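Asker: fold the following for me, if possible:
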Amino acid sequence: MTATDPALTALAQGWCALSLLHGRIESHIERALEAEHNLSAREYSLLDVLSRQHDGEGGHLQMKQVADAVVLSQSATTRLVTRLEDRGLLSRYLCPTDRRGIYTDVSEAGLQLLAEARPTNDTALREALDEAAKNPELAPLVRAVEELKAPAAAA
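Answerer: I've put the predicted structure just below:
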């Protein structure tokens, strides 16, 4: 393959479209969450991931797993956890079976804020996808995203 190879050019154009769609969605959600709940999209994502933990086998995530789930470095995730902990939305504790491990739980206040913010997030996502679908370059990606959610909704 060369730099002028049509397949490589199409791949690069596809990546640019995907990046554009992601940026538009994230910006729209960010503005809505900040305006309505004083919550960033990353904070919302972290609360959402942590709220899905459970007490069963493998139910609590280690910080590395949390970082992977919210697509941040471990140090950025730790700073984000600290900010939310300072706001009373999270708490940290040592793993009972491995004193080196630190787990994070969403507090009652965090769960309440998440519940209040979820409709805002969902509406903003829908609005961003609807707007992006009007762009012929992004419309196929929007359809792909919508098809991905269909099996999860059926389950």
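Asker: please count neighbours and contacts with C-alpha atoms only from this point.
Answerer: Fine.
Asker: buried residues in stretch 70-82?
Answerer: Neighbour-count burial for stretch 70-82 flags Val70, Thr77, Thr78, Leu80, Val81, Thr82 (criterion: 16 or more other Cα atoms under 10 Å).
Asker: gap between the two ends of stretch 65-81?
Answerer: 13 Å (Cα to Cα, to the nearest Å).
Asker: residues near Ile102, how many?
Answerer: 15 (other Cα atoms under 10 Å).
Asker: can you check Ala41 too?
Answerer: Look at Ala41: counted by other Cα under 10 Å, it has 19 neighbours.
Asker: which residue is the nearest non-sequential neighbour of it?
Answerer: In space, Ala41 comes closest to Glu30 once its chain neighbours are excluded; the distance is 5.0 Å by Cα to Cα, 6 or more residues apart in numbering.
Asker: and that neighbour, what does it touch?
Answerer: With contact set as Cα atoms under 8 Å, 6 or more residues apart in numbering, Glu30 has these partners: Leu39, Ser40, Ala41.
Asker: and for Leu125?
Answerer: Listed by Cα under 8 Å, 6+ apart, the contact set of Leu125 reads Ile25, His28, Ile29.
Asker: and this one, so I can compare the two:
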Amino acid sequence: MTAMDPALTALAQSWCALSLLHSRIEAHIERALQAKHDLSVREYSLLDVLSRQHNGPGGHLQMKQVADAVVLSQSATTRLVTRLEDRALLSRYLCDTDRRGIYTDVTEDGLKLLSEARPTNDCALREALDEAARNPELAPLVKAVEELKMPAASIPTPAGVPT
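Answerer: Have a look, this model is predicted:
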């Protein structure tokens, strides 16, 4: 295959369209969450991921699992956790069985904010998809996303991250 191969060109164009759709959706949701809840998309995602932890075996996530789930480096995830901890939305504590392990839980204030922000996130997502569907290049991707309609319990997450 060469750089001028039509299959590669089509693949690159498809990737660009998918990247554009993602960027537009994320920017739209970011504006809505910031305006109404003083939350970034990453902060919302982190609260959402951590809110799904449980106290049973494997119920708490290691920082690497959290970083994978929110698609950030471990250092960026640690800084994000610190910012939310400073706002009293998260708390950290040592693991009972391994003093090197540190867990992070969503506080009551964090759960309340997440609950208030979820409808904003969902509405902004719907608005962004509706707007993108009017673009002929993005419409097939929007249709594909809408047809997935996966139940929350089956949403793929990085290995080891509970749903």
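Asker: from the buried residues of stretch 70-82 of structure 1, which is closest to Ile102 of structure 1?
Answerer: Looking at the buried residues of stretch 70-82 of structure 1 and their distance to Ile102 of structure 1, the nearest is Thr78, at 10.7 Å (Cα to Cα).
Asker: assign that closest one to helix, strand or coil.
Answerer: helix (DSSP: H, G, I helix; E, B strand; the rest coil).
Asker: quick one, strands of structure 2?
Answerer: For structure 2, strands defined by DSSP state E occupy the ranges 90-94, 102-106.
Asker: corresponding residues in structure 1 for the first one?
Answerer: When you say that, I think you mean strand 90-94 of structure 2. Counting by TM-score structural alignment, strand 90-94 of structure 2 falls onto residues 90-94 of structure 1.
Asker: and the contacts of that stretch?
Answerer: By Cα under 8 Å, 6+ apart, stretch 90-94 of structure 1 touches Val81, Leu84, Glu85, Arg100, Gly101, Ile102, Tyr103, Thr104, Asp105, Val106, Ser107, Gly110.
Asker: how many neighbours does the last one have?
Answerer: Gly110 of structure 1 has 23 neighbours, counted by other Cα under 10 Å.
Asker: any idea how far Ala144 of structure 1 is from Thr82 of structure 1?
Answerer: 36 Å.
Asker: so the closest residue to Ala17 of structure 1 other than its chain neighbours versus His54 of structure 1, what's the distance?
Answerer: Distances taken as Cα to Cα, 6+ apart put Leu138 closest to Ala17 of structure 1, at 6.2 Å, once the chain neighbours are dropped. Leu138 of structure 1 sits 37 Å away from His54 of structure 1, going by Cα to Cα.
Asker: compare these two (neighbour count), which wins?
Answerer: Between Leu138 of structure 1 and His54, counted using other Cα under 10 Å, Leu138 has the larger neighbour count: 19 against 12.
Asker: how close does that one get to Asn121 of structure 1?
Answerer: 21 Å.
Asker: center of structure 2, which residue is that?
Answerer: For structure 2, the residue sitting closest to the mean C-alpha position, by Cα atoms, centre = their mean, is Ser45 at 4.0 Å.
Asker: how many residues are close by Leu90 of structure 1?
Answerer: Neighbour number of Leu90 of structure 1 under other Cα under 10 Å is 23.
Asker: gap between it and Arg143 of structure 1?
Answerer: The gap separating Leu90 of structure 1 from Arg143 of structure 1 is 36 Å, by Cα to Cα.
Asker: show me which helix runs longest in structure 1.
Answerer: Secondary structure assigned by DSSP state H gives helix 6-37 as the longest helix of structure 1.
Asker: so how much does that helix differ from structure 2 once superposed?
Answerer: Here helix 6-37 of structure 1, set against structure 2 after superposition, deviates by a mean of 0.3 Å using mean Cα distance after the TM-score superposition for structure 1.
Asker: quick revisit: the residue nearest to Ala41 of structure 1 and His37 of structure 1, how far apart?
Answerer: Using Cα to Cα, Glu30 of structure 1 is found at 10 Å from His37 of structure 1.
Asker: repeat for Glu131 of structure 1
Answerer: In terms of Cα to Cα, Glu131 of structure 1 sits 23 Å off from His37 of structure 1.
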